[in-house]
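**Q** below are the sequence and a predicted model; questions follow.
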Amino acid sequence: MVDSIRRIPLLPLRGLLVFPAMVLHLDVGRRKSVQAIEQVMDEDKEILLATQKEISIDDPKEDEIYQVGTIAHVKSLLKLPNGTVRVHVEGLKRARIKKYIDTGEFLHVEAVVLEDEEPYATTEAQALMRNILTMFEQYTKVSKKVSNETVTIVKDIQEPGRFADVIAANLPLKLMQKQSMLELTNVKQRLIKLIEILNNEQEVLGLEKKIGQRVKKSMEKTQKEYYLREQLKAIQKELGDKEGRTGEVATLRDKISEGDMPDNVKEKALKELDRFEKMPANSAESSVLRTYLDWLIQLPWTYETEDQLDVIRAEEILNEDHHGLEKVKERVLEYLAVQQLTRELKGPILCLAGPPGVGKTSLARSIARSLDRKFVRISLGGVRDEAEIRGHRRTYVGAMPGRIIQGMKKAQSINPVFLLDEIDKMASDFRGDPSAALLEVLDPEQNNTFSDHYVEEPYDLSKVMFVTTANNISTIPGPLLDRMEIISIAGYTEVEKIQIAKNYLLPRQMKDHGLTKGMLQMKEDAIKKVVRYYTREAGVRSLERQLATLCRKAAKKIVSKEKKRVILTGNTIETYLGKPRFRYGLAEVEDQVGAATGLAYTSAGGDTLSIEVSVAPGKGKLSLTGQLGDVMKESAEAAFSYIRSRSNELEIDPSFHEQNDIHIHVPEGATPKDGPSAGITMATALISALTGRKVKKEVGMTGEMTLRGRVLPIGGLKEKSMSAHRAGLRTIIIPKDNEKDLEDVPKSVREDLTYIPVTHLDEVLEHALGEKDESNES
């Protein structure tokens, strides 16, 4: 039989496929499709229905439509109010698209009508049809998706091709499976394909039935448990038993009602409690909800302790706990005074910045004692995860609130003194930036509605007095630093260390080691010797360790009956602690050529910096050694350039840089420095080496210089002054602009040192350089 070619309008279908002999209604909404329907209604009422490959495409192209479709007869047309057209169609024959013709309004195609290839009435076809009918009947009994009327209609169909099409049209197959059935013109192949599909569907239905039975059993078990639990509740209620789940829920409800939660939090807690009550006791979410409710109940929401606003009493407590630190004490007393007048001041955010061992953490504890507030401390050193501050969301396994909320639970009041220790040692990585999360905590304008991911409800931190500690404020991010009031604690003078050891450290160590005043006595000259020769620090931590060593050795002598009483003096210290570890006074023993003493500011306090210069015959090579940082190298180069430009005034051979190799060495070049301040020191050492004039041994200096010799101001004058005093220097050359900072230097240090303010390097040389060393003249 020769296939006939017809020109016919095309109607693309979305998510739908029509088989021959299939009758159904279609809703048509696309403009081109409506025009195609209206066209065929005026002509022979036949149209080609072909399915498009993607449902989402509104205007399909040629390659987006399946090539085999069904020629259908449009029986009727009904226009709906929403603009769509409902058509009643009946599938007639298969057809394959050969060519697309775009008329502008809608698509026409040239299609080849496809006839069934296999003869209808073969014996094999009849056998296949009987087998399929049996399988189809079994399928309809199990699936319930096909009506009995459909089975009756199928039984009456004698033509194998039509028989296969009707069954395929009534099976819940995927669009691609139906399309493959439509494209089969060989009736035998179509029947075999249908057997495969029915076999697969029966297996799927069998699995669905098993799963359904399993789910039904599980539901029956759950319903049974629920019924039994309800019976148990009723029995417990009759018996007055409050130990079961009912009693637990009732106890939680009472705690929520009687607690100090705000109304919005109380409403949330009761809502979660209702969920908890309806939830099976053995479910995983039940324990999560119970933990969450416990947190809401145990957190302090409105309870606050009453402040002791007695300024005189607070001052006595602060002095009792700490020697010195006048600035910090003054700031706390100011806060108390304002609180006494207003009682509404928001908690300040103080940042105690200073080297290790100066008492920052213990000072925060003393602040809490003076205010009679609860004290909470958390360490932020090494914290990298933002969730450590804000908490984890409850959807995570093992979720917990952040450290801030945990601290508030521990405090049990909304106005504790909250210490955030080591705030400068936080880090950030792929888990977030905890310092950014702290911005909300430490902002007085925001922290009254602090948001923790676990608690979810806003929490008021505005009445908390936050105290932070840091060794080096330069590592704290700018926005975070802006929210804090920086109070610098530079360290202690020798006099202060002796008083601290006598009044605080030694009594504490004697108590810890079981010693009484009758067992151990330590003279003041012994303490002074320990401070001078066995410690070298800004704080007193190392000093306390040395005192602990003395207490241990004294305890051993007493317990071993070697001595009944140990008296420590300056002459006997070496017996217990060995040879001195440090030389008191690190200043030069005599005036030196090419050696100057500078002052540096480090995160561990102030330190002295020895700078040495040697000049040797050579070709003008400048060497810098001592693990110098970029800032120190720049200072050396600036000093070298200044000397070359002023060689005549300084009485130096103008060609010195061509005939000599110059070596600048800083023995303690690894000393970390905060900002440039070694410029005038390097220049002085260089000029001393080139002129042969000695640098005075008792002079220390600090300051950066320009290429014109102007001396620039520096930072950390207090720390540098204390390091100079500790090193045994007597005269300090400082920039003129730093005179205002002298009031920060402790009086005992200021009285022992002579300060010379300068504006130009010429003044530095005038005070730092002595006579020319004739023996070293070159």
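**A** Right, received. Where do you want to start?
**Q** contacts and neighbour counts: CA atoms only from here.
**A** Noted.
**Q** just checking, next helix/strand downstream of the helix or strand that residue 508 is a member of?
**A** Counting by DSSP states H and E, the element that carries residue 508 is helix 506-512. Per DSSP H and E, the first helix or strand lying C-terminal to helix 506-512 is strand 520-522.
**Q** hmm, who's touching that next one?
**A** Contacts of strand 520-522 from elsewhere in the structure, counted by Cα atoms under 8 Å, 6 or more residues apart in numbering, are 551, 554, 565, 566, 567, 568, 569.
**Q** among these, which lie within strands?
**A** Helix and strand membership here follows DSSP state E; of the contacts of strand 520-522, those in strands are 566, 567, 568.
**Q** burial measure for the residue nearest to the second one when sequence neighbours are not counted, as a count.
**A** The shortest distance from residue 567 to any residue that is not its chain neighbour, by Cα to Cα, 6 or more residues apart in numbering, is 4.8 Å, and that residue is residue 521. If you count neighbours by other Cα atoms under 10 Å, residue 521 ends up with 17.
**Q** which element, helix or strand, includes residue 294?
**A** Here residue 294 is covered by helix 284-298, with elements defined by DSSP H and E.
**Q** another one to put next to it:
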Amino acid sequence: MKKSENKCEKGERLSAAVNSNGVIPGRVLRDLRKRVNSSRSITKDVRERCLTEIDRLEHLSDASVEYGATRQYIEWLLSIPWKAGSKRQFDFKKVEQRIDQDYYGSQKIKNKILERIAIRKLTGNSSINSILCLAGVPGTGKASLAKAMAKAMDKEFIRISVGGLSKATDIKGSNRTSLGALPGIIIQTLKNAGTIDPVVLIEDVEYLAEEASTVPAMSLLEAIDPRYNCRFLDNYIGFPVDLSNVFFICAVKSTEDVPDLLSHRFEVIELPGYIEKEKIHIAQKYIIPTVLKKHGLLKKNIVFSENGLKKIIRNYTLEAGLLQFKRQIEVICRHVAKEKAVGNNKTWMVNEKTVGSFLGTAQYTLEKPGDSPEIGVAIGLAWTGQGGDLMIIEGLRMKGSGEVITTGSLGEVMKESIQAAHSYVRSKADVLGIDHGDFDNFDIHIHFPSGAIPKDGPSAGAAVSLVIASVMAERPIRNDIAMTGEVTLRGKVLQVGGLIEKVSAAYRAGIPTIFVPKDNKKELKDLPADILKKTKFIFIESVDDIFARGLLDFVPSSYTLEKLFAEELNKAKNRKKTGASRKIAAKGKKKK
């Protein structure tokens, strides 16, 4: 009886010593201690902390919350690549070749990237003081460029987004004492990379500026700024981590979106939108082969003609980048993949005539200037989230009391710009041949089509000035020009942003001449060679230059003709009255 009781007691103790996974905790701790002692990637301080935590685990129940949290902490300490850097040395001479193979873009941009890679080569992966930031609308190749850089240097590439982070703990981790505590996104990224020197692309940085608190942006700066990140402290880990070897690259949609807290530390490289010719080249060399492979198709299954690609770009996308373009190609490939899956192995041709059968009715119509010069119609250039775009501005005058009416979902800045343009044109009435009384007797209506789309900014001031001068002086505006520029009350034309995207939009629409503020002249060297070759740029300093070059000869309206006829009749009547009075006076002298 006693022997059976002893056996039961031993069985109970043994079962108590086995955790829910069927593993004896003592064995787990021995294995964990062995991993800590044999690890070569952790530092001395981290090893000591791990061993101390393992000693604590020996006195805890494996069913307790503290046991699980402590063991998780040890696993995190072991998973961080404290000293595990990439041992592969890259050949700088081959770096440029690899980047050219994987990324299609401006040579100037590539040179700036190569300069930074050269510094890392010479200094042993150390970063320079400024942080690289790529600015460009979606689809302009920010991620592709960062990935090409990592591949050229034989580094791991990690892509993260900080758009949804609103607290410092999201970046720097939470304290171990907190329920569900974990390291921040920076330490998690290092764990996923497995090395201490990866290339990390941080996207959606602009959304940090929308937060009311500045803490998330400052926490991110602490991690990516070379001045501080050699001893980055995550609240959960509790040990300083050296991030100086990590190649951090930030990405934003435009230079205007860079948060003010970070802008002074960023070296911004602007990636312009692609013109049609470049999009076709990228599609043929990069996009189509990649999409075919992902859809299980061969080159013989589907053939894209150049005219077919042009039609997709012009009628099914509205962007400076390549995202929509790539999606439309994927839609076509899915259609072909479905047909191939049911045994139809014919070769599908995607040309100008067959695109509609794959993609349906055209979604967009390319905005183009009118066929002939018109009074009160000018072409402005705008920057949007999809890149550059044409902005047709219409003006009309009508009998009234001198009011300026604006329509088209305009913001306050644009309305103020219109008012400034109106005041300047009014001050130049004599030069333009406008009767001063017309500004009191006529209302002016300025309209921006596509009223459902909000519009704001001062860069339409130049075009608005020309429209107002045109309707009041009754002089047509050339239909072969587009323009951009902010206008002051003194008639000066100021520098504007987004010039490369705006000029690209005019080029796509086939406009041969563009009025550009003189202060923007230095930016034109970044444009593609095709645009510089086929576009004429006129650099303007004042609104008077726009009037002189943009307005055509006087074309009087019926009202103006009636007014001129009435004035001539009055002059004739006055001459008759003057002549009659002179005759009467002469007769009086003779009688005397």
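**A** Received, thanks. These figures come from a predicted structure and were not determined experimentally.
**Q** before we move on, the earlier item: check which helices and strands the helix holding residue 508 of the first structure is in contact with.
**A** Packed against helix 506-512 of the first structure by the contact rule (3 or more Cα pairs under 8 Å, 6 or more residues apart in numbering; DSSP states H and E) you find helix 541-559.
**Q** buried set for the helix it packs on?
**A** Along helix 541-559 of the first structure, the positions that meet the burial threshold by neighbour count (16 or more other Cα atoms under 10 Å) are 542, 543, 544, 546, 547, 548, 550, 551, 552, 554, 555, 558.
**Q** for whichever helix or strand comes after the helix holding residue 294 of the first structure, give me the average deviation versus the second structure.
**A** Next in sequence after helix 284-298 of the first structure, counting helices and strands by DSSP H and E, comes helix 311-321. Relative to the matching residues in the second structure, helix 311-321 of the first structure has an average distance of 2.3 Å after the fit, by mean Cα distance after the TM-score superposition for the first structure.
**Q** what comes up buried for the helix or strand that helix 311-321 of the first structure is followed by?
**A** Stepping forward along the backbone from helix 311-321 of the first structure, the first helix or strand reached (DSSP H and E) is helix 326-342. Applying a neighbour-count criterion of 16+ other Cα under 10 Å, one finds 328, 329, 332, 333, 335, 336, 339, 340 buried in helix 326-342 of the first structure.
**Q** same check, this time on stretch 268-275 of the second structure
**A** Using 16+ other Cα under 10 Å as the test for burial, stretch 268-275 of the second structure gives 268, 269, 270, 271, 272, 273, 274, 275.
**Q** okay, and that stretch goes to which residues in the first structure?
**A** Residues 486-493 of the first structure are where stretch 268-275 of the second structure lands when matched by TM-score structural alignment.
**Q** what's the answer for stretch 405-417 of the second structure, then?
**A** Counting by TM-score structural alignment, stretch 405-417 of the second structure lines up with residues 623-635 of the first structure.
**Q** count of residues packed around residue 536 of the second structure?
**A** Taking other Cα under 10 Å as the neighbour definition, residue 536 of the second structure ends up with a count of 14.
**Q** on that earlier part again, give the equivalent position in the second structure for the residue nearest to residue 567 of the first structure.
**A** Checking TM-score structural alignment: residue 521 of the first structure goes with residue 303.
**Q** what of residue 381 of the first structure?
**A** Following TM-score structural alignment, the counterpart assigned to residue 381 of the first structure within the second structure is residue 163.
**Q** how about the ones in strands among the contacts of strand 520-522 of the first structure in JSON lines, adding distance to residue 190 of the first structure and neighbour count?
**A** Compiled in JSON lines, those are given as follows (distance: Cα to Cα, whole Å; neighbours: other Cα atoms under 10 Å):
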{"residue": "566", "distance to residue 190 of the first structure": "111", "neighbour count": "20"}
{"residue": "567", "distance to residue 190 of the first structure": "112", "neighbour count": "15"}
{"residue": "568", "distance to residue 190 of the first structure": "110", "neighbour count": "20"}
